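In: pasting the sequence and the predicted model now:
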Amino acid sequence: MGEVKVIGSTLSLFCTRVEWALKLKGVEYEYIHEDLLNKSPLLLKHNPVHKKVPVVLHGDRAIAESLVILEYLDDTWKESPMLPQDPYEKSMARFLAKFNDEKCILGAFNACKAEGEEKEKAIESAKESLSFLEKQIEGKMFFGGGKIGFLDFAVGWIPLWLGAMEQVGEMKLLDAEKFPSLHEWSQNFIQIPLIKEALPPRQKVVANLTAFVSYLRSLASHKQ
């Protein structure tokens, strides 16, 4: 099938979801750690448009963007399918994954870095997005039903990275009483061996996020 390499950063939630998918599929791969402050010629060559990780190299092919990579892996390695076979269910999984990336992750991060009057507004907006995910997981073990799949990997940032955002932003978004189903899914998901073994240390995620948020706040203060 060709050699597989991942250009990534172990602290990135987008890179970690790709690792989860590769482990689920049983695909052996080489991990190439990228210094995001000093981007390598290899990364710039294979992702010249966005210049971001993750990038998967499969033989002479380069695939960028984590959700696109997940679909490529699912189409290439048929074992342990991640996406539903039904066209409607598949389209909904894609829609929800995009919603998760554009609304939930971004909303939580905006709430994390917000200060002053904007913070409460950002927190409420983030909770509103999470409430939509709550409805999708109600009564189910996983987002796709009885087994782990595409949407679980997309939403898999919640147990670790959302917790880090809550700590750095000194806030609470995923309240167990308000989001019981999402909270229970989060607790179960993080205990799955292939998920747990690919997670970076929480303290490193928190330290990295703290530095990034401080940098963004510093830039914002200089613009005022």
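Out: Yes, it's here. Please read these numbers as outputs of a predicted model, since none were measured by experiment. Numbering: from 1, shown residues only.

In: could you use CA atoms for every contact and neighbour count after this?
Out: Noted.

In: got a list of what Ala198 touches?
Out: By C-alpha atoms under 8 Å, 6 or more residues apart in numbering, the contact set of Ala198 is 16, 19-20.

In: make JSON lines out of those and add neighbour count.
Out: Shown next, in JSON lines, are the contacts of Ala198 (neighbours: other C-alpha atoms under 10 Å):
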{"residue": "Thr16", "neighbour count": "24"}
{"residue": "Glu19", "neighbour count": "25"}
{"residue": "Trp20", "neighbour count": "22"}
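
In: secondary structure and distance to Leu182 added to these, as JSON lines?
Out: As requested, the contacts of Ala198 are exported to JSON lines (DSSP: H, G, I helix; E, B strand; the rest coil; distance: C-alpha to C-alpha, whole Å):
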{"residue": "Thr16", "secondary structure": "helix", "distance to Leu182": "20"}
{"residue": "Glu19", "secondary structure": "helix", "distance to Leu182": "22"}
{"residue": "Trp20", "secondary structure": "helix", "distance to Leu182": "19"}
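
In: let's bring in a second model and compare:
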Amino acid sequence: MADEVILLSFWPSMFGMRTMIALKEKGVKYEYREEDLVNTKVPLLLEMNPIHKKIPVLIHNGKSICESIIQVQYIDELWSDKNPFLPTDPYQRAQALFWADFIDKKDQLYVCGRKIWSTKGEEQEAAKKEFMEILKILQSELGDKPYFGGDKFGFVDIVLIGFYCWFPAYQKFGNFSIEPECSKLMAWGKRCMERESVATSLPDPDKIVGFVLQFKKLYGIE
């Protein structure tokens, strides 16, 4: 009997993009179900993630796995015969998990990005400063390596790359540029986009900009 794999997500979600990339990297066939989080939440989402009531939710043979980093690790461990994401060396594995946790700690990168397009004045400036500080820390960890784990696309790359398609929206609404201070990180993003799993999981950045414009209008954010 074949595995039944369902992914509940929302197309602009950088968190859902992680799980999509992980499934594609492993060659796992899955059913994608779009959740319109702006207007409603369907019963299946509420049933499968009753604690947080948010996407993405990975459903494997009727059982739900919540939180995107946990989903990526689950996919890596379950389909371990192909293209491992996490290193086998315990120290290197711990480092990868540390940086994944750093990216999501208190949703700092996500929250800063959201504040960039949803606020103005001092609050926006503070968000831009913190956002760039986080990116510079990540760029320092990347160093001159092609990917965060070295020569191979892996766990930390999967966790971070979804934010890349949001960069143009952050820059447009925040009126700033990431490239001058984070050129190596931007080059890493372009490198990741050459992978089919990434290119087919990340939406067009212009579509993200349009989504933000629609969202700002809907909620009266000037």
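Out: Here it is on my side, so go on. Since this is a predicted model, take the numbers as computed values, not measurements.

In: and the TM-score between them?
Out: Once superposed, chain against chain, the TM-score is 0.90 (TM-score structural alignment, normalised by the length of the second structure); 217 aligned residues with a C-alpha RMSD of 1.8 Å.

In: what is the nearest of the contacts of Ala198 of the first structure to Asp175 of the first structure?
Out: Comparing the contacts of Ala198 of the first structure against Asp175 of the first structure with C-alpha to C-alpha places Thr16 closest, at 24.3 Å.

In: list the contacts for the closest one?
Out: Counting by C-alpha under 8 Å, 6+ apart, Thr16 of the first structure has contacts 10, 198-199.

In: before we move on, what about Arg18 of the second structure?
Out: Contacts of Arg18 of the second structure by C-alpha under 8 Å, 6+ apart are 68-69, 72, 158-159, 161-162.

In: element containing it?
Out: Per DSSP states H and E, Arg18 of the second structure falls inside helix 14-26.

In: kindly report the same for Val49 of the first structure.
Out: Using DSSP H and E, no helix or strand contains Val49 of the first structure.

In: Val55 of the first structure versus that one, what's the distance?
Out: 12 Å (C-alpha to C-alpha, to the nearest Å).

In: those two: who's more crowded?
Out: Counted by other C-alpha atoms under 10 Å, Val49 of the first structure and Val55 do not tie: Val55 has more neighbours, with 23 against 9.

In: now Ala156 of the second structure: how far from Gln139 of the second structure?
Out: I think there's a mix-up here, since residue 156 of the second structure is Val and not Ala. Val156 of the second structure sits 12 Å away from Gln139 of the second structure, going by C-alpha to C-alpha.

In: more crowded one of these two?
Out: More crowded of Val156 of the second structure and Gln139, by other C-alpha under 10 Å: Val156, with 22 against 19.

In: the first structure: helices as residue ranges?
Out: 13-25, 41-46, 66-76, 87-99, 106-113, 117-137, 150-155, 163-169, 180-189, 193-196, 202-223 (DSSP state H).

In: mind checking which of these is nearest Lys5 of the first structure?
Out: Closest to Lys5 of the first structure of those, according to C-alpha to C-alpha: helix 13-25, at 10.6 Å.

In: average distance between the closest one and the second structure?
Out: Per the superposition on the second structure, helix 13-25 of the first structure and its aligned residues are separated by 0.7 Å on average (mean C-alpha distance after the TM-score superposition for the first structure).

In: centre of the chain to that helix, how far?
Out: Put simply, helix 13-25 of the first structure sits 10 Å off its chain's centre (C-alpha atoms, centre = their mean, to the nearest Å).

In: check stretch 77-93 of the first structure too.
Out: A distance of 19 Å separates the centroid of the chain from that of stretch 77-93 of the first structure, by C-alpha atoms, centre = their mean.

In: before we move on, what about stretch 25-32 of the first structure?
Out: Here stretch 25-32 of the first structure shows a centroid-to-chain-centroid distance of 18 Å under the convention C-alpha atoms, centre = their mean.

In: can you give me the first-to-last residue distance of that stretch?
Out: Terminal-residue distance, stretch 25-32 of the first structure (C-alpha to C-alpha): 19 Å.

In: contacting residues around that stretch?
Out: Identification of contacts with stretch 25-32 of the first structure by C-alpha under 8 Å, 6+ apart yields 3-8, 22, 77, 79-80.

In: same list (the helices of the first structure) but as CSV, adding distance to Asp60 of the first structure.
Out: Shown next, in CSV, are those (distance: least, C-alpha to C-alpha, whole Å):
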stretch, distance to Asp60 of the first structure
helix 13-25, 18
helix 41-46, 10
helix 66-76, 14
helix 87-99, 26
helix 106-113, 33
helix 117-137, 37
helix 150-155, 25
helix 163-169, 37
helix 180-189, 34
helix 193-196, 27
helix 202-223, 32
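
In: which part of the first structure matches stretch 51-69 of the second structure?
Out: Aligned using TM-score structural alignment, stretch 51-69 of the second structure spans residues 49-67 in the first structure.

In: pull out the buried members of the contacts of Arg18 of the second structure.
Out: 68-69, 72, 158-159, 161-162 (16 or more other C-alpha atoms under 10 Å).

In: as a markdown table, these with distance to Glu133 of the second structure would be great.
Out: Output for these, formatted as a markdown table (distance: C-alpha to C-alpha, whole Å):
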| residue | distance to Glu133 of the second structure |
| --- | --- |
| Ser68 | 24 |
| Ile69 | 22 |
| Val72 | 26 |
| Ile158 | 21 |
| Val159 | 18 |
| Ile161 | 17 |
| Gly162 | 18 |
